[in-house]
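A.B. asks: sequence first, then the predicted structure:
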Amino acid sequence: MSRTALLSDGQWELIEPLMPRSDGRRGRPFRDHRMVVEGIIYRYRAGIAWRDLPERFGPWQTVWKRHRRFSGDGTWDAILTVLLAEADAAGLIDWEVSVDSTVNRAHQHATNLPRDTGGLVSNYTNLREEPPDHAVGRSRGGLSTKIHHLCDGNMRPLVMLVGPGQGGDSPMFEHVLKSLSVPRVGPGRPRTTPVRALGDKAYSSRANRQFLRQRGIQAVIPERSDQIANRQRRGAKGGRPVSYDTEVYKRRNVVERSFNIFKQWRALATRYDKLALTYRGGVILRAITIWLRALW
């Protein structure tokens, strides 16, 4: 997609039937969907304030309110799910998946809401509720948000969750894998099981390996040095060494390259959104544009 183009006519034809027709409360029909959606894309790609949107996208309040609505009611997720189903039917999904996370600094404009961080478990796995910490936490780089990402072997996104920047990767592994669900075009259950899952040493744990084993997914995750030392110290009681395909593991770089594609949108590389819902909505919208390019 060029710097001046937002959505081609063919790409818009793919998602236009999936857009809501009315607000669902007063029955008022939405108008100018394409102009608003392109305004949302422009804002996240350029990394500007909502108030600074060019006038050709209409009132900035309309653009913001519709993005807030679509992020909270599941519209963006529903569109992505349909595109994933069509991509799977066309054989475009490589089911050798890679999982990782990336930390993005939160701008001061995104961190001025009250946050409840007093030992509560963050609710960022519930995609319809705003977590009490707004998925903002203090990591080494300051206040930040972490995107937990599952992509296929072609660098294309399948699952995106958000959490506070200091959150660990391993506890989110099961949540990310369980969020994978690609419906079939026609009869049949959604596909939820990849062929294999690639991850770095941060995901090395017995719980994660057992989870993959129970679902019949090949684990390609190296063992951490402290885990190796503990196993060797226990001798025969420490169990067998962890084995994985080193040649397959070399392909794990696709998830890092996928993050590079996401961060071409400046408002994703730096978080300006106060709400985790709208920030993740921007992430999902970026995933939608990636699959639109693959399908059209």
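C.D. replies: Looks like it came in fine.
A.B. asks: alpha carbons only for contacts and neighbour counts from here, please
C.D. replies: Will do.
A.B. asks: and stretch 23-33, what's buried?
C.D. replies: H33 (16 or more other Cα atoms under 10 Å).
A.B. asks: between the two ends of that stretch, how far is it?
C.D. replies: Terminal residues of stretch 23-33 lie 12 Å apart, using Cα to Cα, to the nearest Å.
A.B. asks: burial measure for the residue nearest to A49 when sequence neighbours are not counted, as a count.
C.D. replies: Of all residues not flanking A49 in the chain, R43 sits nearest, at 7.3 Å (Cα to Cα, 6 or more residues apart in numbering). Residues contacting R43 under the criterion other Cα atoms under 10 Å number 24.
A.B. asks: then the one 10 residues further on?
C.D. replies: The tally of other residues near L53 (other Cα under 10 Å) stands at 19.
A.B. asks: okay, one more to line up with it:
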Amino acid sequence: MIVPFMPQATGKSGRPFNDHRLMTEGIIYRYRAGIPWRDLPEHFGPWQSVWKRHRRYSLDGTWDTVLAALLTRADAAGLIDWEVSVDSTVNRAHQHGTNMARTTGGPSNDKNLLIEPEDHAIGRSRGGLTTKVHALVDGNMRPLVLFLGPGQGGDSPLFENLMEAVKARQARAGQVRTCPARAMADKAYSSKAIRAYLRERGLQCVIPEKEDQKDNRKRKGSAGGRPVEYDREACKRRNVVERSFNTMKQWRGLATRYDKLALTYRSTTVLQAVFIWSTA
């Protein structure tokens, strides 16, 4: 299903890439088991070849291309539930993935996903050195967009980037689906800027208001504006994004970050999304 969207060029030895399935299964095996690359079973061939293939596909955006193609097919078949939910999860970074020099405050939230951030999307939070996966999922808890950031980074700054990255193409050529039916998130995303952004796009906002925001509004009286209204029944379905993170962390190599480079680690989250959508 996905091989037409993968590179068909020859390697340095001049042989074509005719082992896509074996290499992909080797990559998936490594992250599902959470083992070092050197411990990859011999069935998959030299571990260096499997690692280099994943590294190459991470750098050239192959996994993103495959996911976009699968989303195009899914949207044409009506398989995407456009009631989307946004959230993030914090994953602990293993010492094997943190022994690189990094500059704090690097562009981890850059929209260009194929640029390695200076801090490698690793930050120090109360849980130690961590990285944060930001996700936008559909109503069936299947990932549509996946970003990476440092563990101490905020959630709301990436909301608009996640929404803008929804690029599932519709069946008619030239049209791109960029407007979900509604957007749901928890109180961490409660801000006037996010609500204004969703209003401008004509999207229903299902985001509860923070308690301190309620208190500030009430203190201002009539100048504080109207209370925030949202569909409370729809908000009960927001847990699809939490369940999606639970599925993601079934891959032990994603639950704990062993990768030094943010590009490689994020591409693995995209590969898991490819795995999920290929069975949709």
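C.D. replies: Structure received. Keep in mind that this is a model prediction, so the values were computed, not measured.
A.B. asks: can you calculate the TM-score here?
C.D. replies: Aligned and superposed, the two chains score 0.97 in TM-score terms (TM-score structural alignment, normalised by the length of structure 2); 280 aligned residues with a Cα RMSD of 1.4 Å.
A.B. asks: surely the residue nearest to A49 of structure 1 touches P54?
C.D. replies: No: taking contacts as Cα atoms under 8 Å, R43 of structure 1 lies outside contact range of P54: 9.4 Å.
A.B. asks: and the residue nearest to A49 of structure 1, what element?
C.D. replies: helix 33-46 (DSSP states H and E).
A.B. asks: also V86 of structure 2?
C.D. replies: Under the criterion of DSSP H and E, V86 of structure 2 resides in strand 83-93.
A.B. asks: just checking, what packs against that strand?
C.D. replies: strand 128-137, strand 182-184, helix 240-248, helix 252-255, strand 256-257 (3 or more Cα pairs under 8 Å, 6 or more residues apart in numbering; DSSP states H and E).
A.B. asks: need those in a markdown table (columns: distance to K167 of structure 2).
C.D. replies: Shown next, in a markdown table, are these (distance: least, Cα to Cα, whole Å):
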| stretch | distance to K167 of structure 2 |
| --- | --- |
| strand 128-137 | 12 |
| strand 182-184 | 15 |
| helix 240-248 | 19 |
| helix 252-255 | 24 |
| strand 256-257 | 27 |
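A.B. asks: can I get those in a markdown table with mean neighbour count?
C.D. replies: Below are these laid out as a markdown table (neighbours: other Cα atoms under 10 Å):
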| stretch | mean neighbour count |
| --- | --- |
| strand 128-137 | 22 |
| strand 182-184 | 22 |
| helix 240-248 | 18 |
| helix 252-255 | 21 |
| strand 256-257 | 22 |
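A.B. asks: state the distance from S22 of structure 1 to P222 of structure 1.
C.D. replies: 50 Å.
A.B. asks: more neighbours: the two, which one.
C.D. replies: The residue with more neighbours, out of S22 of structure 1 and P222, is P222; 20 against 12, by other Cα under 10 Å.
A.B. asks: structure 2: which residue goes with the more buried one?
C.D. replies: Aligned by TM-score structural alignment, P222 of structure 1 pairs with P208 of structure 2.
A.B. asks: list the residues that contact the residue lying closest to that match once chain neighbours are set aside.
C.D. replies: In space, and not counting its chain neighbours, P208 of structure 2 is closest to K187: 5.4 Å by Cα to Cα, 6+ apart. Neighbouring residues of K187 of structure 2 by Cα atoms under 8 Å, 6 or more residues apart in numbering: 207-210.
A.B. asks: run those residues past structure 1 and keep the common ones.
C.D. replies: Retained in structure 1 by both residues aligned by TM-score structural alignment, their matches' Cα atoms under 8 Å are the following of these: 207-210.
A.B. asks: quick one: which of those residues is the most crowded by neighbours?
C.D. replies: Going by other Cα under 10 Å, I207 tops the kept ones among the contacts of K187 of structure 2 with 24 neighbours.
A.B. asks: Q166 of structure 1 and S139 touch, don't they?
C.D. replies: Yes: under the criterion of Cα under 8 Å, Q166 of structure 1 makes contact with S139 at 4.7 Å.
A.B. asks: tell me which of those two has more neighbours.
C.D. replies: Neighbours per residue (other Cα under 10 Å) separate Q166 of structure 1 from S139, with Q166 holding more: 19 against 16.
A.B. asks: quick one, which of the helices and strands packed on strand 83-93 of structure 2 gets closest to W82 of structure 2.
C.D. replies: Closest approach to W82 of structure 2 among those (Cα to Cα): strand 182-184, 7.2 Å.
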